[in-house]
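1. quick one: sequence and predicted model below, then my questions.
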Amino acid sequence: MAADPTSTSRLLVGHQQDRFNDGGARGLVGVISSDAGSSWTNSIPTGVTKCTGGAFRRASDPWVDFAQDGTAFFMSLVLDPMKPTTPFGARNSGMLVSRSVDHGASWQAPVTLVRTNSPHALNDKNSLTADPTANGYVYAVWDQLSVFPPSQAGDQLIAGNDGVEIARQLRTAAAGGAPSFKFNFTGPSFFSRSINNGVTWSTAVPIYQPGTNAQTIDNIVRVLPDGTLRDFFTAIGVTASGLSIGYITSTDKGASWSAPTFANDISVVRVVTPDTGQPIRDASILYSVAVNPVTGAIYLAWQDDRFSTATCTTPTGSIPIDGIVFSESDNGGATWSAPVMINKTPANATNPCRQQAFIPAVVASGDGNTVVVTYYDFRNDTNTPAGFEGTDYFALFCPTSSACTSSANWGNEQRLTTASFNILNAPVAGDHFLGDYMGLTASGPTTVYPVFGVATGLNVTSEFTRQISGLP
């Protein structure tokens, strides 16, 4: 989700439509509101997948943003599904950026940033950032998984077109688990930029190489108030912990990049449904990051089980309980506060699995006075009737006049769902799937808008928003 800097009432959302269970969707949809979210109209970029006049059979990972002058951008991961004999991913994948000069009402033909026609590579997990300090500069980042040497048919068992699910399997092997493949892999961070508001783009290049049998995922560029760029990512198989949030820095608008710095480790297993123990496609190898537009403080929120004091019993054993943790840097990322668990999910002695919280998003208000984090949990689940595993979405707030590095200063929690929904109805795409991340954006000084998925019927997820205004 993105808010137009030229009009605080104009919002743009990107989502998938007709998701396949093995990765990608039939198409991506833009939805625009010009009245602060009261009404919405489809605004679908053309030339992306075959159903919109494009060349590719599937698309995924929509990402939207606005430049300071109101130019809108819509980034799409495109792919043709894999053949059974390919090592992983797509035999044809790429990254496209669509541009709108009428604030998202209509879209120009997309520009191709990268196209890889290979059974041994997959471009994945993209994001796009329009520079809030320099109109015209736009940054696109993603990871590119590749195999070396190219494996032969039958050399592997990893399958699918979904980079997150592939990364989970590769992470298990990198952590010492039994690999189901015989090849080596790597997943560097790739980068392309525009200096003319998306009319043309630079040649895509790797900006961070994690090494053999290691990768990045969830690359996101954030811009500090002084114009410095930070490309954040999850590093898999790079640090001793095996799973860390890192970043690289550019002080020249992406022309060159520093060596990596690692901000925090991630300690996580995975969330399951609270009564039947079915696995959920959560954010357990991902994170959310935001920059305070006034102070430059950087905020990280992610799923983590390091504070677990109880266990969730599943049909296959017990697992620790995930919460939402937060860490902050007040010096541009040089040092970070110790992680603290901030979600307010109550303890549940009857069923500790109902204490799990997952898929966080974080943003700072436009005036810099409030940090907002959103997340799901199961506190209202009663398994009544049997087979209804109740799930809700919440927002939590911390005034920056207090220390957000203390969990006690997070409060004023708001329930964003009007009624609990059944997580078992969520479509299965590598487990029950609401989305890898949820939208959360600031518009104006004291208003934020979340976008969150709700399972509204069997195998149907709908997206909802509601205005959160009057922040302290």
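-> Everything's here; your move.

2. could you use CA atoms for every contact and neighbour count after this?
-> OK.

3. would you map the helices across the protein?
-> Taking DSSP state H as the test, the helices found in the chain are 163-174.

4. take this one as well and set it beside the first:
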Amino acid sequence: MKEFFLALLLLLIGSIAVAQQSRPVMMPSVNRAKLPPNLRNLPLHRLSSGALMLLNRDDNLVLPPRSITAAKGETTTEEAASAPVALDLRIGPNIRLGNDSSALPSNMRAQAEPHIARATTNEDFLVGVFQEGRFASGGGAVDCGYSVSHDGGLTWTRALIPNLTQTSGGPYFRATDPVVAFDLNNNVYLETLVATDPQFISGAVVLSKSTNGGATFASPVVAYRPGSISFFPDKEWMAVNTFPGTATAGRLLVTFSLFSNINSDGAPIRRVYSDNGGATWSSASAISTETTLQGSQPLYLPNGNCVVVYWNFGTSQQPGERLEAVISTDGGQSFGSPHVITFATEYNEPLIRTGSFLPSAAADRTTQNVYVVYQTLLGGNPRIAFIKSTNGGTTWSAPVAISDNPPGLGVFNPAINVSSDARTVTVAFYDHRNNPGSNVLVDLYLAQSFDGGANWQPNIRLTSISTNASLAPLTFQGYMLGDYLGVAQTTRPTVPAVPIWVDTRSGNPDPFITRAGIAPYADLVLAWEAA
């Protein structure tokens, strides 16, 4: 019964319905007096399932249901996706990243929350990572998997991360929030958040490393585990300093929000780092004195500085939701005071769980530029917004809408990457524009700039058939395609960007990629080569 109330609560709270009629439904309320003081005004859709269960450990958070109003059209009935369409010549075929592992339970084959990266010095070497067997309740997945390509994304080899959860021979009970990164030597690191107990009330951040091109991975190493089950790390992310000659070249840095149900510290973002390839890790330290933070995105710049971008929910003393950045001049050892990037209005989907508080950030290998995208409301309409710093995160441009979706139609889960020379900026995101009458049918779209973000090309559709999110697991916060997706950067005109997303065309959520050519003026030969 507790999970039923929580499911209703987080599916409906914070939902935004644009220009729809209403109908009555039943939704539980929250006894916010039971929350830590700094979390009492925080909309609960911003928490992972694990963090919510931590806060509700004593079963006193959720109160009996009350009648509220929800949007008409929020139906769980499956909707038929449109027939396949021909895509732009610059877009390659949509490719499924291999088959589901036979080790997964037959009724737990849904993938979610994909991420992808390209090797530092080998443009043909790509690795994708994703949840395997997403749970509908309680948070996380049966395991996390990965897929490796050595031909630029044309073919893939897929497996479960070995020795992670009990499904793959490991000690942990569930896994979630997978992220992939490469170091200077093209070693691969798969980072995940794992459940250290069956209920996912306590968790740890672990990394699995491959030194042979993704052929095998060593058993995961713990980067951070709280000293008490009253603390829960959430939404971890990873960056690697891949700039030779800088003081901390090779450093791995992991950031995460840390929730607690016993004090009033709110949710600060902390960091740990490793200078020996992930073998051992530093103690955790806060990157800021602020404590209502989520969605950290750490980056290294060519001068060795480390920048962390995140969402600040604001407090009564400092009201207003905003994106902020902190800068470290010693490679992540310490950080300066926060710089406000922009104030922002959060946008949430009516039925689909999204990463509404998760910005996506990138840096090139030539300048001190930092590039950020996020989902928001601009002029009252859902938009993907882009913002840029040209001085290492100190000052920022004004937000610019880079999604050209029709007014009132949702866009969400943007992911950004940028070419090494700072010219080509690539953003992928989910979009409802091809199915304006549906809250569950979406496509993946591309926004690209060829001058570092000064001007943007018209959006291009990436998926040949719409994805039906109602085929994904129905979690506390909505249908689970994932809180984020990813895009591997282009390196030169004939090396396409590679977005990764979750797609349901097979009847089940699966990880897919495509190869997106980058030149708007490309002739047929260049388009064929890129695709």
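-> Perfect, I can see it now. Owing to the predicted nature of the structure, the values given are computational and were not obtained by experimental measurement.

5. need the TM-score from the superposition.
-> TM-score for the superposed chains, counting by TM-score structural alignment, normalised by the length of the first structure: 0.79, backed by 396 aligned residues with a C-alpha RMSD of 2.1 Å.

6. show me what Asn425 of the first structure lines up with in the second structure.
-> Superposed on the second structure with TM-score structural alignment, Asn425 of the first structure falls opposite Leu471.

7. residue contacts, that match?
-> For Leu471 of the second structure, the contact set (C-alpha atoms under 8 Å, 6 or more residues apart in numbering) comprises 78, 479, 504, 507-509.

8. most neighbours among those residues, please name it.
-> Neighbour counts for the contacts of Leu471 of the second structure peak at Pro509, which has 27 neighbours (criterion: other C-alpha atoms under 10 Å).

9. that one is in contact with Pro114, isn't it?
-> No - contact between Pro509 of the second structure and Pro114 fails when scored by C-alpha atoms under 8 Å: they sit 11.1 Å apart.

10. Pro427 of the first structure and Val460 of the first structure: what is the separation?
-> Applying C-alpha to C-alpha, to the nearest Å, the value for Pro427 of the first structure to Val460 of the first structure is 6 Å.

11. should've said Gly390 of the first structure
-> Distance from Gly390 of the first structure to Val460 of the first structure, by C-alpha to C-alpha: 16 Å.

12. trace Thr400 of the first structure over to the second structure, please.
-> Match for Thr400 of the first structure (TM-score structural alignment): Asp451.

13. next, count neighbours for its match.
-> With neighbours defined by other C-alpha under 10 Å, the count for Asp451 of the second structure comes to 12.

14. quick one: residues contacting it.
-> For Asp451 of the second structure, the contact set (C-alpha under 8 Å, 6+ apart) comprises 422-425.

15. ok, so of these, who is nearest Trp528 of the second structure?
-> Thr424 (19.3 Å; C-alpha to C-alpha).

16. excluding chain neighbours, what is closest to the aligned partner of that closest one in the first structure?
-> When the first structure is aligned by TM-score structural alignment, the residue opposite Thr424 of the second structure is Thr370. Of all residues not flanking Thr370 of the first structure in the chain, Pro399 sits nearest, at 4.4 Å (C-alpha to C-alpha, 6 or more residues apart in numbering).

17. wait, that neighbour sits on Pro472?
-> Yes - counting by C-alpha under 8 Å, Pro399 of the first structure touches Pro472, with 6.8 Å between them.

18. now do the shared contacts for the two.
-> Jointly contacting Pro399 of the first structure and Pro472 under the rule C-alpha under 8 Å, 6+ apart are 369-370.

19. compare those two (neighbour count), which wins?
-> Counted by other C-alpha under 10 Å, Pro399 of the first structure and Pro472 do not tie: Pro399 has more neighbours, with 19 against 13.

20. what does Arg174 of the second structure align to in the first structure?
-> Applying TM-score structural alignment, one finds that Arg174 of the second structure aligns to Arg58 in the first structure.

21. can you give me the distance of its match to Leu434 of the first structure?
-> Distance, Arg58 of the first structure to Leu434 of the first structure, by C-alpha to C-alpha: 18 Å.

22. looking at these two, which is more packed in?
-> Taking neighbours as other C-alpha under 10 Å, Arg58 of the first structure and Leu434 compare with Arg58 leading, 28 against 25.

23. OK, contacts around the residue lying closest to His115 of the second structure once chain neighbours are set aside?
-> Take His115 of the second structure and drop its neighbours on the chain: the residue closest to it by C-alpha to C-alpha, 6+ apart is Gly486, 4.4 Å away. Shown in contact with Gly486 of the second structure (C-alpha under 8 Å, 6+ apart): 114-117, 415-416, 428, 499-501.

24. could you rerun that using 6 Å?
-> By C-alpha atoms under 6 Å, 6 or more residues apart in numbering, the residues touching Gly486 of the second structure are 115-116, 415, 499-500.

25. looking at the first structure, which of these hold up?
-> On the basis of both residues aligned by TM-score structural alignment, their matches' C-alpha atoms under 6 Å, what survives of these in the first structure is 116, 499-500.

26. give me the neighbour count for Tyr393 of the first structure.
-> Neighbours of Tyr393 of the first structure under the rule other C-alpha under 10 Å: 24.

27. the match of Thr424 of the second structure: neighbour count?
-> Close neighbours of Thr370 of the first structure, defined as other C-alpha under 10 Å, add up to 21.

28. wait, it sits on Leu396?
-> No - applying C-alpha atoms under 6 Å as the test, Thr370 of the first structure and Leu396 come out as separate, 10.2 Å apart.
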